[in-house]
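> following is a predicted model, sequence given first.
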Amino acid sequence: MTLPLRAVIFDLDDTLFDDTGCTYAGLRALAAQSGLSVSPAELFARHAAHIRAIDPLLFRGELTAHGARVLRFTRLLTELGVPDPDGEAATVTYREAYRAAWAPLPGAADVLRDLRAAGLRLAVLTNYVREVQALKLAHFGLDTLVDAVLCVEEVPAAKPDPRAYHAACAALAVTPQEAVMVGDSWEKDVQGARRAGLRAVWVNRAGTTGPDPAVPVASRLADLPAALGVPVLTRG
């Protein structure tokens, strides 16, 4: 028997916050500063690979968020043939452009308000550090619209480990069967949550069906309440 829905757990980056858009903005500034001729898509992919390689050091406390950025850009620029790259200067350039482009995804605040008004408990569960993620949430006032924020250093293991979702459910005082995970990553936000006993909604801006057509898809956040069967306020 499916229990009534009592809680919604959100991913942050590229679910509520436009991390991809900000990253492209930062990388454009870095490419201009460094005279790089690599395509934006290739630069984004190389940058993402360095994030994946360095993040474990950050999560283990061996680097600060700033130190991780300096190492990331030193390695990235070295890989791209920039002689004697200045990782500190690259970090400043990237970070200024990234911060200037900060934006929530359209409808983020409205959907949180609608779900709260419907009586649901809300959390953010993110695979990144509080030092960074709390600033994003507070900048747009999204932190005041959720009941709990769980960052990677505050859970027993990162998504898609079942313990991450169970920690979020515990923070909201609900069972996994009473919660749904909402996010853009099929593996970390959909598959992992379902293996942990939660329901899931895939945020996919292309609007295409995922590998399992039984999983609801929201191409925009405004579609989420309907995907959850939750009534919303009429605006306008």
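That came through fine. Numbering: from 1, shown residues only.

> contacts and neighbour counts: CA atoms only from here.
Fine.

> can you give me the helices in the protein?
19-34, 40-59, 65-79, 87-100, 108-117, 130-139, 162-172, 192-195, 224-228 (DSSP state H).

> could I get those helices as JSON lines with mean neighbour count and distance to Pro156?
Conversion of the helices of the chain to JSON lines gives the following (neighbours: other Cα atoms under 10 Å; distance: least, Cα to Cα, whole Å):
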{"stretch": "helix 19-34", "mean neighbour count": "18", "distance to Pro156": "25"}
{"stretch": "helix 40-59", "mean neighbour count": "15", "distance to Pro156": "12"}
{"stretch": "helix 65-79", "mean neighbour count": "19", "distance to Pro156": "20"}
{"stretch": "helix 87-100", "mean neighbour count": "18", "distance to Pro156": "29"}
{"stretch": "helix 108-117", "mean neighbour count": "19", "distance to Pro156": "26"}
{"stretch": "helix 130-139", "mean neighbour count": "15", "distance to Pro156": "15"}
{"stretch": "helix 162-172", "mean neighbour count": "21", "distance to Pro156": "6"}
{"stretch": "helix 192-195", "mean neighbour count": "22", "distance to Pro156": "15"}
{"stretch": "helix 224-228", "mean neighbour count": "17", "distance to Pro156": "28"}
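
> so which of these is nearest Ala7?
helix 162-172 (7.3 Å; Cα to Cα).

> give me the helices and strands touching the closest one, please.
Contact partners of helix 162-172 among helices and strands, from 3 or more Cα pairs under 8 Å, 6 or more residues apart in numbering; DSSP states H and E: strand 7-10, strand 121-125, strand 148-150, helix 192-195.

> distance to Val155 added to the helices of the chain, as TSV?
Listed next are the helices of the chain as TSV, based on distance: least, Cα to Cα, whole Å:
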stretch	distance to Val155
helix 19-34	22
helix 40-59	11
helix 65-79	18
helix 87-100	27
helix 108-117	23
helix 130-139	12
helix 162-172	6
helix 192-195	14
helix 224-228	26
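
> one more to weigh against that first structure:
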Amino acid sequence: MIKAVIFDLDNTLVDFMTMKKQAIEAAISAMIDAGLKIPPEEAKQRIDRIYAEKGIEYQQVFDDFLREIYGRIDYKILSAGIVAYRRAREAALVPYPHVYMTLTTLLKMGLKLAVISDAPAREAWLRLCYLNFHHIFDHVITFDDTGERKPSPVPFLKALELLGVEPHEAIMVGDWAERDVVGAKKVGMKTAFARYGDTFNTQNPEADYELNDIIELIDIIKKENGWQ
């Protein structure tokens, strides 16, 4: 019987990559308006490379970018980029269709809910609070809480411990098969692959279930628990 549902955050509850793309494009445009003298395509390539080297959550990406261009930080250009990035991020940070409905239905069904994210704690909680999801989940486990990223079993075992359930009593929902599905299966959890958030064109996620819409999770839980 499934007693708990554990979700990945980015590209499972929220379309993180679309948000990131729009925010970066807005920042580049604002920096050019403030005096940046390189084409937007080159700026994007340089910023993408910094993210590739230092991680998608790296917070000083524009600082490094400007040092690379000018050998120093031009604070007028930097500030214009940061403000535009934050405004675009907030406008684009929305949940996937039916996420809120699905979460509230699962709560009404008596299930415990948690999040496992590889994001730093500050960034994960900011996204959850902005979406007004911070009161929904019983527990949120981030990279800062365990020092381990998926597919390490550590964050999954931590979530199970906090929720007070056995592995076979929980299902993991995530968009990254090599991290979310593999990690959850290692510890004996059921898995549901969020096909709707897949950015890798994954052919065979090897999950127990595949979701084209998160709302399909409700019928899966009912089936698993014999409630249909």
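Here it is on my side, so go on. This structure is a prediction, so every number in the text was calculated from the model and none was measured.

> can you give me the TM-score here?
Here the superposed chains carry a TM-score of 0.79, computed using TM-score structural alignment, normalised by the length of structure 2; 213 aligned residues with a Cα RMSD of 2.9 Å.

> picking up where we left off before, out of the helices of structure 1, which gets nearest to Asn204 of structure 1?
helix 224-228 (11.1 Å).

> mean deviation, that closest one versus structure 2?
Mean deviation of helix 224-228 of structure 1 relative to structure 2 after superposition (mean Cα distance after the TM-score superposition for structure 1): 2.7 Å.

> now that helix: how far from the chain's centre is it?
Taking the mean of its C-alpha atoms, helix 224-228 of structure 1 sits 19 Å from the chain's own mean (Cα atoms, centre = their mean, to the nearest Å).

> what's the answer for stretch 211-223 of structure 2, then?
So, by Cα atoms, centre = their mean, the centroid of stretch 211-223 of structure 2 is 19 Å from its chain's centroid.

> what's next to that stretch, contact-wise?
Residues outside stretch 211-223 of structure 2 that contact it (Cα atoms under 8 Å, 6 or more residues apart in numbering) are 2, 97-99, 101-102, 105-106, 192-196, 228.

> Glu90 is in contact with Phe16 of structure 2, correct?
No. Counting by Cα atoms under 8 Å, Phe16 of structure 2 stays clear of Glu90, with 11.3 Å between them.

> Ile2 of structure 2 is in contact with His168, isn't it?
Yes. Using Cα under 8 Å, Ile2 of structure 2 makes contact with His168 at a distance of 7.3 Å.

> what about Gly81 of structure 1, distance to Leu36 of structure 1?
For Gly81 of structure 1, the distance to Leu36 of structure 1 equals 9 Å [Cα to Cα, to the nearest Å].

> then Ala89 of structure 1?
Going from Ala89 of structure 1 to Leu36 of structure 1 by Cα to Cα gives 15 Å.

> tell me the counterpart of Glu210 of structure 2 in structure 1.
In structure 1, the residue matched to Glu210 of structure 2 (TM-score structural alignment) is Val217.

> how about that match, what does it touch?
Val201, Trp202, Val203, Asn204, Gly207, Thr208, Thr209, Gly210, Ala227.

> might you report the residue contacts of the nearest residue to it once chain neighbours are set aside?
Of all residues not flanking Val217 of structure 1 in the chain, Trp202 sits nearest, at 4.8 Å (Cα to Cα, 6 or more residues apart in numbering). Contacts for Trp202 of structure 1 (Cα under 8 Å, 6+ apart) come out as Val182, Gly183, Asp184, Ser185, Trp186, Asp189, Val190, Gly210, Val215, Pro216, Val217, Ala218.

> restricted to buried residues, select these in ChimeraX.
Selecting only the buried entries of the contacts of Trp202 of structure 1 in ChimeraX, with 16 or more other Cα atoms under 10 Å as the criterion:
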select :182,183,184,185,186,189,190,215,216,217,218
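
> the contacts of Trp202 of structure 1 into a markdown table, with extra columns for distance to Ala31 of structure 1?
Putting these into a markdown table (distance: Cα to Cα, whole Å) gives the following:
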| residue | distance to Ala31 of structure 1 |
| --- | --- |
| Val182 | 33 |
| Gly183 | 30 |
| Asp184 | 27 |
| Ser185 | 27 |
| Trp186 | 30 |
| Asp189 | 32 |
| Val190 | 34 |
| Gly210 | 34 |
| Val215 | 39 |
| Pro216 | 38 |
| Val217 | 35 |
| Ala218 | 33 |
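
> can you flag which of the contacts of Trp202 of structure 1 belong to strands?
Among these, DSSP state E puts Val182, Gly183, Val217, Ala218 in strands.

> count of neighbours near the alignment partner in structure 1 of Lys3 of structure 2?
Residue correspondence to structure 1 (TM-score structural alignment): Lys3 of structure 2 is matched to Arg6. Using other Cα atoms under 10 Å, Arg6 of structure 1 has 19 neighbouring residues.

> the alignment partner in structure 2 of Glu153 of structure 1: neighbouring residues, count only.
When structure 2 is aligned by TM-score structural alignment, Glu153 of structure 1 is paired with Asp144. Applying other Cα under 10 Å, we find 14 residues neighbouring Asp144 of structure 2.

> which residues touch Asp144 of structure 2?
Pro120, Ala121 are the contacts of Asp144 of structure 2 under Cα under 8 Å, 6+ apart.

> and for Ala168 of structure 1?
By Cα under 8 Å, 6+ apart, the residues touching Ala168 of structure 1 are Ile9, Ala123, Leu125, Ala148, Leu150.

> same question for Arg72 of structure 1.
By Cα under 8 Å, 6+ apart, Arg72 of structure 1 lies in contact with His47, His50, Ile51, Ile54, Gly87.

> can you redo these as a markdown table with distance to Ala31 of structure 1?
Listed next are these as a markdown table, based on distance: Cα to Cα, whole Å:
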| residue | distance to Ala31 of structure 1 |
| --- | --- |
| His47 | 12 |
| His50 | 16 |
| Ile51 | 17 |
| Ile54 | 21 |
| Gly87 | 13 |
